[in-house]
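A.B. asks: I'd like to go over a predicted model; first the sequence, then the structure.
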Amino acid sequence: MTRSVLFRLACASVLGGALAAFIAHPADASARLKETVLVSGRVVTLGDLFDDAGDLAAKPVFRAPDPGVAGALSARDALAAAAAAGLADTDADGLTTITVERRSQTVDASMLADVVTEALALRLGARQSDLDVAFDVTPQTMAVAADGYEAPRLQGLSYQPSSGRFSGEILINAGAHERTLPVTGVVAEMVEVAVLGHSVNRGDIVNRSDLETTRMDRRRVARDAISSTDRIIGLAARRTLRAGDALTSSDFEEPKLVARNSLVTVNYNKPGLTLSARGRALADGARGDLVSVLNEQSRRVIHGIVTGPGEIEIAAEPITTAANETAIAAKDAVQ
């Protein structure tokens, strides 16, 4: 068989197939049933169920499922409903069952909490992001009709500042369906505070790794609570502190570089003269503190400034008579 004959046979086969398809599905083909139907309103129309439903597309034939619900519909029932509505020329396209679902808007507890915090932020002059809401009864998640949906709004708000309790009604509007939901609960204005990740003892020096930040109800936090951990890194605890408690500035002090009854080095410096001696501290002292030191040999008591761990310095040029006497005594003490 020659190449030209093969080409003519192939063309004939393609044209034959196209003609068969045209005969099976002419230009004015039947309205075809859809496998998946998504509706917005309360009814299902022929146009929802069938492609090419023509002038009858807007004709309702079924009640739509509830918002957010998907249901099964047999193809036989769909075709029968179409025929009863005047659309006789239909094609199930091999389907036996189709799915019909109604569009919805989900309304959950988080969304309703935002409605409450938005209203309370305006009333309290606070940032909405700083307000936390706890409902007495957590609202159930609901699916409402998407058609005509409006954002929920709070009405009849009542608020007690001392306890943080609130009450009101949230109006949920979804077109023809309107629902009022009573809500009660507690709102807290949250602040960020520094806390310890573990307990520390009195005198322990706090490092960055010991600290973290968390959010707490402002009503439970002291006015001098610390929000930045940088302020207390390197300081010492004045008392035993528990993990998770809000920290305040009064909880910390400069680390004690000199301990009471500990041996210290007393330094007296002036140009051309440096004297040092050992003594016993009569009090605790942090850097910059004035402490008394006993020279155990001479039994003299002198006063100096803490300059480092176990280090006391006597001023070289005292500016007061009392300080001058201290300096003279210091020279006597260290000699």
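C.D. replies: Cool, the structure landed. Note that the structure is predicted; figures quoted are calculated from it, not measured.

A.B. asks: going forward, measure contacts between C-alpha atoms and count neighbours the same way
C.D. replies: Will do.

A.B. asks: packing partners of the strand or helix carrying residue 143?
C.D. replies: Element membership of residue 143 [criterion: DSSP states H and E] is strand 142-145. Counting by 3 or more C-alpha pairs under 8 Å, 6 or more residues apart in numbering; DSSP states H and E, the packing neighbours recorded for strand 142-145 are strand 104-107.

A.B. asks: list of residues touching the strand it packs on?
C.D. replies: 40, 67, 68, 141, 142, 143, 144, 145, 146, 147, 149 (C-alpha atoms under 8 Å, 6 or more residues apart in numbering).

A.B. asks: next one for the comparison:
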Amino acid sequence: MRNHITRHFSRLLSGLTIAFTIGLTGPAAATDKDTISAPVMLRSQVSVDNDQIRLGDVFLNVDKYAERTIARAPGPGKSITLKASWLWRVANFYSLDWRPTSKLDTATVTRSSIEIDSEQMVSQIRAEIEDKYRGEGPFEIDLDRNLLSIQLPTNVEPGIRVRNLNIDQRSGRFSATVVAPAQGNILASIPLSGSIYEIIEVAVPARRLMRNEIITARDLQVIRVRKSDILRHAVTDADHLIGMAAKRVLISGNAVTLDDIQEPILVQRNTRVTVELQTDFMQLTAQGKAMQSGARGEIIQVRNLTSGKTIEAVVTGANLVTVAMPTQSAMR
């Protein structure tokens, strides 16, 4: 009987011990599981704003060595790619639980920057030229080559300045150097050169004008062009075009030269004209037939309808001519 009670008590004690042990270890195990750190992961795209790449920039869930520098960052606005084999060596060095699964496990690191584009540079150059160029009016500039943008670090004040500006007033050529930033140490320098072009206003046909058509104010428009693009004998002033006749077909938008226009034809060939003869003592008129067309001031041949003789006369009005060298025989 005593042995039976002893065995029963032993079993009861063992059960209580197991239960007590489970009660103690169960919550502890759950607590340990909750504190397990997240797995280390690679960032495939990384952006940095200074000249250093840190361990925590490239790998996620790195606590102990996150601020350790592992490489030098690229220049502002540029990128580098860290290969899988290099990243694995870094992970091993810092005892990180990470390894690449393939060569495609890379990290591309891009340096943040402040961009100064070519338009900003051209605007600054133009402002500097305006202070030194002695042109007659507005102008535009052409650079000899396209400008690349300047990338500045994010920790500097953005801005540029122009240095060593030289202008040849006769040829319109210039050279200069653009440096950035505007204040402090120079981080970028770009030499450049180009040409200055004066801009002028030119009256040109607003539509196609046919030969002998009289030019009116409605037929013209004013455009702005480079002075160097205009032909030497071009007529730029609208007042000098209005009332003139097109000597040939005039194209819309093209500058008109002196060779393209003439005084309007006042006398047409084979038309009847009035011939005037003036002397110091008298003025005579007769009827004639124009053998040629002519504008004001031009000398044409006219046949006297009465005598049949052909004479030379100066066109002085619409269907009106005056004998160039008046003689009595000319009017017979």
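C.D. replies: Sure thing, it's come through. All of these numbers come straight from a predicted model, not from anything done at the bench.

A.B. asks: what does the superposition give as a TM-score?
C.D. replies: After superposition, the two chains reach a TM-score (TM-score structural alignment, normalised by the length of structure 2) of 0.55; 267 aligned residues with a C-alpha RMSD of 5.6 Å.

A.B. asks: quick revisit: distance from the strand holding residue 143 of structure 1 to structure 2 after superposition?
C.D. replies: Taken over the aligned residues, the distance from strand 142-145 of structure 1 to structure 2 averages 4.6 Å (mean C-alpha distance after the TM-score superposition for structure 1).

A.B. asks: could you point out which element follows that strand?
C.D. replies: From strand 142-145 of structure 1, the next helix or strand downstream (DSSP H and E) is strand 149-160.

A.B. asks: the next helix or strand after that following strand packs against which elements?
C.D. replies: Going down the chain from strand 149-160 of structure 1, the next helix or strand is strand 165-174, by DSSP H and E. Contact partners of strand 165-174 of structure 1 among helices and strands, from 3+ C-alpha pairs under 8 Å, 6+ apart: strand 149-160, strand 177-196.

A.B. asks: relative to residue 159 of structure 1, which of the contacts of strand 104-107 of structure 1 is nearest.
C.D. replies: Using C-alpha to C-alpha, residue 141 is the member of the contacts of strand 104-107 of structure 1 that sits closest to residue 159 of structure 1, with 24.7 Å.

A.B. asks: pretty sure that closest one contacts residue 109?
C.D. replies: Yes. Shown here, residue 141 of structure 1 and residue 109 form a contact pair, counting by C-alpha atoms under 8 Å, at 6.5 Å.

A.B. asks: so between those two, which is more surrounded?
C.D. replies: residue 109 (16 against 13; other C-alpha atoms under 10 Å).

A.B. asks: which residue sits closest to that one, ignoring its sequence neighbours?
C.D. replies: residue 139 (5.3 Å; C-alpha to C-alpha, 6 or more residues apart in numbering).

A.B. asks: am I right that that neighbour falls within a strand?
C.D. replies: No. Counting by DSSP: H, G, I helix; E, B strand; the rest coil, residue 139 of structure 1 is not part of a strand but coil.

A.B. asks: immediately after the lengthiest helix in structure 2, which helix or strand?
C.D. replies: Assignment by DSSP state H gives helix 2-34 as the longest helix of structure 2. Going down the chain from helix 2-34 of structure 2, the next helix or strand is strand 41-42, by DSSP H and E.

A.B. asks: what helices or strands is that following strand leaning on?
C.D. replies: strand 59-60.

A.B. asks: how big is the offset of the strand it packs on relative to structure 1?
C.D. replies: Relative to structure 1, strand 59-60 of structure 2 is 3.3 Å off (mean C-alpha distance after the TM-score superposition for structure 1).

A.B. asks: how about the strands in the stretch 201-332 of structure 2?
C.D. replies: 220-226, 234-235, 245-246, 256-257, 261-262, 265-267, 272-278, 283-290, 294-295, 299-304, 310-317, 320-323 (DSSP state E, counting those that start in this stretch).

A.B. asks: report all helices and strands that the fourth one contacts.
C.D. replies: Pointing back at strand 256-257 of structure 2 there. strand 234-235.

A.B. asks: how big's the offset between the strand it packs on and structure 1?
C.D. replies: With mean C-alpha distance after the TM-score superposition for structure 1, strand 234-235 of structure 2 averages 5.9 Å from its match.

A.B. asks: just checking, what packs against that strand?
C.D. replies: strand 256-257.

A.B. asks: who's in contact with the strand it packs on?
C.D. replies: Against strand 256-257 of structure 2 from outside (C-alpha under 8 Å, 6+ apart): 204, 205, 231, 233, 234, 235, 236, 250.

A.B. asks: ditto for stretch 119-137 of structure 2
C.D. replies: Contacts for stretch 119-137 of structure 2 (C-alpha under 8 Å, 6+ apart): 141, 160, 161, 162, 165, 167, 169, 178, 198, 199, 200.

A.B. asks: again, only using 7 Å
C.D. replies: Applying C-alpha atoms under 7 Å, 6 or more residues apart in numbering, the contact partners of stretch 119-137 of structure 2 are 162, 169, 198, 199.

A.B. asks: out of those, which are buried?
C.D. replies: Among the contacts of stretch 119-137 of structure 2, those buried by neighbour count (16 or more other C-alpha atoms under 10 Å) are 162, 198, 199.

A.B. asks: how close does the aligned residue in structure 2 for residue 41 of structure 1 sit to residue 10 of structure 2?
C.D. replies: By TM-score structural alignment, residue 41 of structure 1 lines up with residue 50 in structure 2. Going from residue 50 of structure 2 to residue 10 of structure 2 by C-alpha to C-alpha, to the nearest Å gives 71 Å.
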